[in-house]
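S.K.: sequence and predicted structure are below.
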Amino acid sequence: MRKLVSSVTAALLLSGCGGGLGGAQSILDKEELVVAVKPDQPGLAERTRDGSFQGFDVDVAAYIAARLGKKVSFVATTSEGREAKLRDGVADMVVATYSISPERKEQVTFAGPYYVSNQDILVRAGYTRIRNVRDLKGRRLCEAQGSISTSRIVEGRQIAAVLVPAKSYGECVDLLRSGAVDAVSTGDLILAGFAARERGAFTVVNAPFTVERYGVALPLGDVAGCEEVNRAITAMYQDGTAATLLDKWFGASGLRLPAFVPEFEGCMP
């Protein structure tokens, strides 16, 4: 708590009321927030037939916007395009299973995380040759464009998997279904969403091996906005909304879902 109070004080001294560092516009100055979400991640964010979006990430973004007293609308993004959506002013926030990393902190300001995910592995139902991350050696592993999940395996753990590129995790799952790859590995909520959508087709190995901290990305330097988003995320867990949303979208998946407020990264660069 002391760290959070210090961050708020520093943000006010640096940015005044509302704006980000260097006088940049803050999300707090806007009446409506445009939020970039994924269009093809079942349970997290998916475009419906009428063009709207639904899922956990969408509900989290709507909750944050409501706590900030803002209207909200949504645009689609890929993993690769998340930074560009903010940089080019297409979106004000990104809530798209966006794992916080030191490299990404140089491009955006992260609030949160709003969820702490364990990286796991998805295989075809009945496929028993992969029981843990070590079994990915020599196997065909899908690599979604713009994601850092596979680098945690190949570079971080020095496991020589054969990487097969794809534009998105939706395409990765299509490749898995067809047998073109042996596994897909990323955050457990992403995998659980696909497994729940096509029950009986896929299995989550349930062998977590890294942690992915999903952040709410804001334009670089928007410290004041970041602090307010952190307050909203705290309220979301404390008032029971987070638990309700996690159960709504993933309760049937068998995942053990957390009910505690994640430890925040801090908004200062």
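M.R.: Yes, it's here.

S.K.: going forward, measure contacts and count neighbours with C-alpha atoms only.
M.R.: OK.

S.K.: where along the stretch 51-200 of the chain do the helices fall?
M.R.: For the stretch 51-200 of the chain, applying DSSP state H, counting those that start in this stretch gives helices covering 56-67, 82-87, 102-105, 149-154, 169-178, 188-197.

S.K.: distance of Val108 relative to Met93?
M.R.: 10 Å (Cα to Cα, to the nearest Å).

S.K.: neighbour count: these two, which is higher?
M.R.: The neighbour count for Val108 versus Met93, taken as other Cα atoms under 10 Å, is higher for Met93 (27 against 24).

S.K.: any idea how far the more buried one is from Pro219?
M.R.: Taking Cα to Cα, one finds Met93 at 7 Å from Pro219.

S.K.: take this one as well and set it beside the first:
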Amino acid sequence: MRKFSTIILSILAHQTVFADSESSTVTSPVNSNATFIARTAYLQNPYNSENYPTTGGGTLVVNESQVAQQNFWQKWFEDGTYNVYAGGTVNAGADSKTFNNPGPYNRDLQPYSYGANIFAQTGQAAGFSIGGAVTVMNPFFAEPMNGLATQQGTRDYNIYTPTYTQAAISEAFVEYQYSNIVQADIGYIGINNSPWINGNYENNLVSIPATYQGALINIYPGNGWLLTALAFNAAQYGAAPGFTGNTNYSITNNGIANSNGYAASNGTIAL
């Protein structure tokens, strides 16, 4: 009990030691937008948050003094990050009878998939880094698992859950970053800070939901502002065999457009 009381008194003393000091100040919390762009943020990584504990991998965090002692190749290949995300997905929505709807919304035929995604990105050298993500889904037994789905005669049967054997490059990009002010990504990229389009992570999917062929620029001018500009001319859904003209705005009365003859938009630019 005496030891416990001593701990309590020590905590109280620590909290009140500056109570009578006229020079004490209240520190304002750091605005989250001020740290959105950072050397170790890796915004293109679908699994770069502690909210995704099911991934394996890691990020090497180095301070400025360590970076100053590294040469070009050490900055690129000794720093960086990687993640491995694996598992299985089943669309179990058979409570809805939708025989007349096209493939992506026909829940009476449940698609199954399993596989893994590997993301990797180098560290920065002169502000530049490169990265990408590889997806492998259903390497074996795709047709026995999804016989009814594959009989639909199209790989677009389900736009997020692959019903066939898939090996794809979901992301491949070059990134430039200047301090915490500017970050630009170009190539096959994920876009996760737009309220209008799908990002590159969903917690109920193993496949990467959507990536885009284009560019993304984030700018932090200060005072809590974060400006984002994006432009892309094609999108790749998790179950798509490649990038198509569908840019998430191609909506028809029959559902989301894919490479099935529906209209596709010619590109997207937003600020």
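M.R.: Done, it's in. Since the model is a prediction, treat every value here as computed from it, not as a measurement.

S.K.: where does the TM-score land?
M.R.: For this chain pair, the superposition-based TM-score is 0.22 by TM-score structural alignment, normalised by the length of the first structure; 107 aligned residues with a Cα RMSD of 6.7 Å.

S.K.: quick one, which of the helices of the stretch 51-200 of the first structure is packed in tightest?
M.R.: Comparing the helices of the stretch 51-200 of the first structure on average neighbours per residue, with mean count of other Cα atoms under 10 Å, the densest one is helix 188-197 at a mean of 23.

S.K.: which element follows that one toward the C-terminus?
M.R.: Sequence order places strand 202-204 as the next helix or strand after helix 188-197 of the first structure, per DSSP states H and E.

S.K.: picking up where we left off before, shared neighbours, Met93 and Pro219 of the first structure?
M.R.: Leu86 (Cα atoms under 8 Å, 6 or more residues apart in numbering).

S.K.: quick check: neighbours shared by Val108 and Met93 of the first structure?
M.R.: Shared contacts of Val108 of the first structure and Met93, counting by Cα under 8 Å, 6+ apart, come down to Leu86, Ala217, Leu218, Pro219.

S.K.: tell me the one of those nearest Cys226 of the first structure?
M.R.: Leu218 (7.1 Å; Cα to Cα).

S.K.: which parts of the helix or strand containing the closest one are buried?
M.R.: Take DSSP H and E as the rule and Leu218 of the first structure turns out to sit in strand 210-219. Within strand 210-219 of the first structure, the residues scored as buried using 16 or more other Cα atoms under 10 Å are Glu212, Arg213, Tyr214, Gly215, Val216, Ala217, Leu218, Pro219.

S.K.: the nearest residue to Gly131 of the second structure once chain neighbours are set aside: what's it in contact with?
M.R.: Leaving out its chain neighbours, the residue that sits closest to Gly131 of the second structure by Cα to Cα, 6 or more residues apart in numbering is Gln121, at 3.9 Å. Counting by Cα under 8 Å, 6+ apart, Gln121 of the second structure touches Tyr42, Gly80, Thr81, Tyr82, Ser129, Ile130, Gly131, Gly132.

S.K.: A strand includes Ala86 of the second structure, no?
M.R.: Yes - secondary structure assignment places Ala86 of the second structure in a strand (DSSP: H, G, I helix; E, B strand; the rest coil).

S.K.: can you tell me how far it is from Ser5 of the second structure?
M.R.: 49 Å.

S.K.: do the same with Ile130 of the second structure
M.R.: 55 Å.

S.K.: which one's more surrounded, those two?
M.R.: Ile130 (18 against 10).

S.K.: show me the contacts for the more buried one.
M.R.: With Cα under 8 Å, 6+ apart, Ile130 of the second structure has these contacts: Gln121, Thr122, Ala172, Phe173, Val174, Glu175.

S.K.: burial of the fifth one, as a residue count?
M.R.: Spelled out, it's Val174 of the second structure. Other residues close to Val174 of the second structure by other Cα under 10 Å number 17.

S.K.: ok, now the fourth one?
M.R.: Using other Cα under 10 Å, Phe173 of the second structure is surrounded by 21 other residues.
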